[in-house]
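[1] Okay, here's the prediction I keep looking at, along with the sequence it came from:
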Amino acid sequence: MAINDNMSPRGVVHAGDLPDQPAPMATEGAVAWMRDNLFNGPFNSILSLIALALVLYIVPGTLSWLVFDANWTGGAEACQANPDGACWPFVSSRWEQFLYGFYEHSERWRINILLIILAVGIAWLAIERLPGRGLAAILMLFVYPVFAFFMLYGSETLGLPIVETSQWGGFTLTLVIALSGIVASLPLGVLLALGRRSKMPIISLLSTVFIEFWRGIPLVAVLFMATIMFPLFLPAGVTFDQLLRAVIGVALFSSAYMAEVVRGGLQAIPKGQYEGAMALGLPFGKMMRLIILPQALKIVIPGIVNTFIGLFKDTTLVLIIALFDLLGVVQASIADPNWSIRSVPYTGYAFVAIVFWICCYSMARYSRYIEDKLHTGHKR
């Protein structure tokens, strides 16, 4: 069959050159990301433009106040002369108080050692190529808290002067409450989640009552009960450290939320996983430890980290029971008449916000890294 060059029936290759086609749309790069995520439809495009307008309206003025027009050197006089910018000399002159609180000046080297060990331990756990990460986890979870307590509080046996918890404060106190609550709430939350799903009615009832009780009251009420009401139930002459009461209250409060997060992960595990474990003859403890809990905890990593972040931010509530964490120390410093300047309160609160944002965002980023490593969900 002869093919006519002027004809191009379907299924016949055209004898001449085809016209150039437009280049395909880019699938990588900033433009492609904006098209796929910000301008992938009329509604999203409108929302993106509104958000961009808000950013352009807020960010320049904020940066101008925080950075470009701010006071970086001098003292109260410089901030008084320029009240329209942030007063960072206020922070630089009080940074020791913000970090150590009212801790004895001659004993602050103990806090420095603990902060260095904490930073090294976190790096040891976070960097995969470092050896002995299992040993690091054991040391940081079990050995470090005991060592930190004796270092902070002191021990006559070890030759360390006693520093009462009423003198603890600042960012150090924030870390003490947050880390203690985090370390205690996760294992307790796992036990409560397992107890609530237990087939034994008494265990299930007790776990349910515990979870619903602590979830049904605000943390402010928990702190008030731990500080004011709890001592009323103690025998005469028996005292309980106020900070320890606050830490226990925060840990129990957080564990109730953690239990529900873990329970959601347990319910997401297919029934076949339980049946397969039982078919292998594994007892309940090994089934949970080796098969069920690793999968469940991997699924709920976002929820666990979200609870940790909420706990870290809730530490600021201890101010109402006269424990001066970072926010409490900053507020006390703002009341100093020597710094009675219009920009000082805003600068202090901005400093607290920046510190908390750095800590919370670091936890969130590490959570994302763990999720991507374990392939816990769809690519975000």
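    Structure received.
[2] all contacts plus neighbour counts: C-alpha atoms, from now on.
    Noted.
[3] What helices and strands are in contact with the longest helix along the chain?
    Counting by DSSP state H, the longest helix found in the chain is helix 343-374. Contacts defined by 3 or more Cα pairs under 8 Å, 6 or more residues apart in numbering; DSSP states H and E place helix 343-374 against helix 88-100, helix 301-314, helix 326-334.
[4] Quick check: which of these is buried the most?
    Between the helices and strands packed on helix 343-374, helix 326-334 has the highest mean count of neighbours, a mean of 21, where neighbours are mean count of other Cα atoms under 10 Å.
[5] ok, back up a step: make JSON lines out of the helices and strands packed on helix 343-374 and add distance to T165.
    Converted to JSON lines, the helices and strands packed on helix 343-374 look like this (distance: least, Cα to Cα, whole Å):
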{"stretch": "helix 88-100", "distance to T165": "12"}
{"stretch": "helix 301-314", "distance to T165": "19"}
{"stretch": "helix 326-334", "distance to T165": "15"}
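[6] Put this next to the previous one:
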Amino acid sequence: MEEQVASYAPRGGLPALPPPVDTSSPFARLRLRFFATPFDAILTVLFGALAVYVVWSLVQWAIVDAVFTGDDRTACLSTAERHVGACWAFIASRYSQFVYGLYPVDARWRVDVVFALGAALILLVAIPRVPFKKLFALLLLGVYPLIVLVLLTGGQFEMSGSGISIVFALAAAATIFLAFGQSSTVGRTLVMRIALWLTVLAAVVGVASFYYTAGGSESILTFRFNLPAQVAVFAALGAIVLAITATVSTSDERGGLAMLIVPTLVAVAFVLILTAPLGIMHVPTNLWGGLLVTLVVALTGIAFSLPLGILLALGRQSGMPAVRFLSVVFIEFWRGVPLITVLFMANFMLPLLLPQGVSFNQLLRVLVGVSLFAAAYMAEVIRGGLQAIPKGQYEGADAMALTYWQKMRMIILPQALTLVIPGIVNTFIGLFKDTSLVYIIGLADLLGTIRRGFNDPVWITPSTPATGLVFGAFAFWLFCFSMSRYSIYIEHRLARGRKH
């Protein structure tokens, strides 16, 4: 054995190993990433030269040769002595129009208040460590839209009894939804079943009241109610009373019962505030434009598409054939139609489906079309999250004797929405960029307002279109990039989308 070991052992010892390759210094990392092989070195040099050329060309166009001040097109015209790049004087001259459109100058403070209040509420809801988050979320989703509607338009809307009946039918539906979350046995009571049927009756009769023309109407507090509208209002109020009564008799959580009257209070405030003379100038929506229209369309679509998408996703997975069929038809119809077609249908065909004397303005039609279109895509994103939840989560919730809505609200939906955060934000970003299509039907959003500025004789120059489009692209990128970075932050905070 010793002879065998000696035959394999070197007589002069092992040769010295070379020193380890440096991989920690900045120069070593640069060499390994960009100059590891001759081919890598050639690609690095070529793409580096191209990047330097592109960056320098942009800097020269946007800064070195740019014009920042001027009163008309003569400041941005090239001469034999100088070459003019970007015409930022055009942006500075029309900046207010890019933000407000044709909104009256002496009323633009209302737009500023809406922007500032919205940004403050969004930050308070988005920052995790801010206290009273539920209160701020309620203000953002329930109170802020009413403030926006009143400030931007000036209020003083004309509401008929038919419209009021629909508002209270929605309040009854919201009250019943909150009631199901308060008690696991409230849905099994006879009183709640009667409240459900009264809510359905209020909604159906309320819609029919728009088309009812026979008979007279009665005036109540300056509002005129025809017979179906009266029936719908009384049915909705009865449903609200029965839902609160059933919840009080079955729920053990007394602290949350006060939330049941919130939908009714919001409905009353909605009707009174919109119809009361507030003493501020009325601004029609055809004077809105620029960034104001872009944000109104995008945020409205985002706010309505998410809850509607959740309901559609749950409906598509429902065990009730009628609900599942209607959800599938709705989703596949809106996903199979281009957004441009939806906008044209909402603008020209929706008025044909409304009863005589009832009309929506152009912006409201667009908001309805965009919200329904985005909700169909949102439903499929959320359905993917629902399918990713293990079956044991559903079985565990059923074993705890939770109702369907309690199971979805407390166990299934929080996990499903967390899993599909990238898909949800991706849909939001796509919706924000698609708002530029409203220019086709005559609404002057940010991009549309910029394009209209190209035809202004005061600023017609060869560099004006490129400057305006770059400004618009940067504005869209800023909002979309902010949403993307916040979604990444939420993913990391919830420890999703990465391996441990």
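    Structure's in. What do you need? Since the structure is predicted, the reported quantities are computational estimates derived from the model, not experimental observations.
[7] Y349 of structure 1 is nearest to which of the helices and strands packed on helix 343-374 of structure 1?
    Taking Cα to Cα, helix 326-334 is the member of those nearest to Y349 of structure 1, at 7.6 Å.
[8] Quick one: list the elements packing against the closest one.
    Using 3+ Cα pairs under 8 Å, 6+ apart as the contact test, the elements touching helix 326-334 of structure 1 are helix 88-100, helix 170-196, helix 343-374.
[9] and for it, what span of structure 2 is it aligned with?
    The alignment of helix 326-334 of structure 1 onto structure 2 (TM-score structural alignment) covers residues 446-454.
[10] And stretch 304-311 of structure 1, by the same measure?
    Going by TM-score structural alignment: stretch 304-311 of structure 1 matches residues 424-431.
[11] what about the strands in structure 2?
    Using DSSP state E, the strands of structure 2 run over 217-220, 223-226.
[12] Would you mind saying which of these lies nearest V207 of structure 2?
    strand 223-226 (12.2 Å).
[13] Relative to structure 1, which residues correspond to that closest one?
    Going by TM-score structural alignment, strand 223-226 of structure 2 sits over no part of structure 1.
[14] what does A379 of structure 2 align to in structure 1?
    Matched by TM-score structural alignment, A379 of structure 2 corresponds to A259 in structure 1.
[15] isn't its match right up against L192?
    Yes - here A259 of structure 1 reaches L192: they are 5.6 Å apart, a contact under Cα atoms under 8 Å.
[16] Now do the shared contacts for these two.
    Common contact partners of A259 of structure 1 and L192 (Cα atoms under 8 Å, 6 or more residues apart in numbering): I211.
[17] re the thing from before, to F35 of structure 2, which of the strands of structure 2 lies closest?
    strand 223-226 (78.5 Å).
[18] Return the set of buried residues in the closest one.
    224-226 (16 or more other Cα atoms under 10 Å).
[19] and that strand, what does it pack onto?
    helix 161-182, strand 217-220.
[20] switch to 6 Å and redo it
    With contacts taken as 3 or more Cα pairs under 6 Å, 6 or more residues apart in numbering; DSSP states H and E, strand 223-226 of structure 2 sits against strand 217-220.
[21] ok, residues contacting the strand it packs on?
    Contacts of strand 217-220 of structure 2 with the rest of the structure, by Cα atoms under 6 Å, 6 or more residues apart in numbering, involve 224-226.
[22] re earlier: what's the mean distance for the match of stretch 304-311 of structure 1 versus structure 1?
    On superposition with structure 1, the mean distance recorded for stretch 424-431 of structure 2 (mean Cα distance after the TM-score superposition for structure 1) is 0.4 Å.
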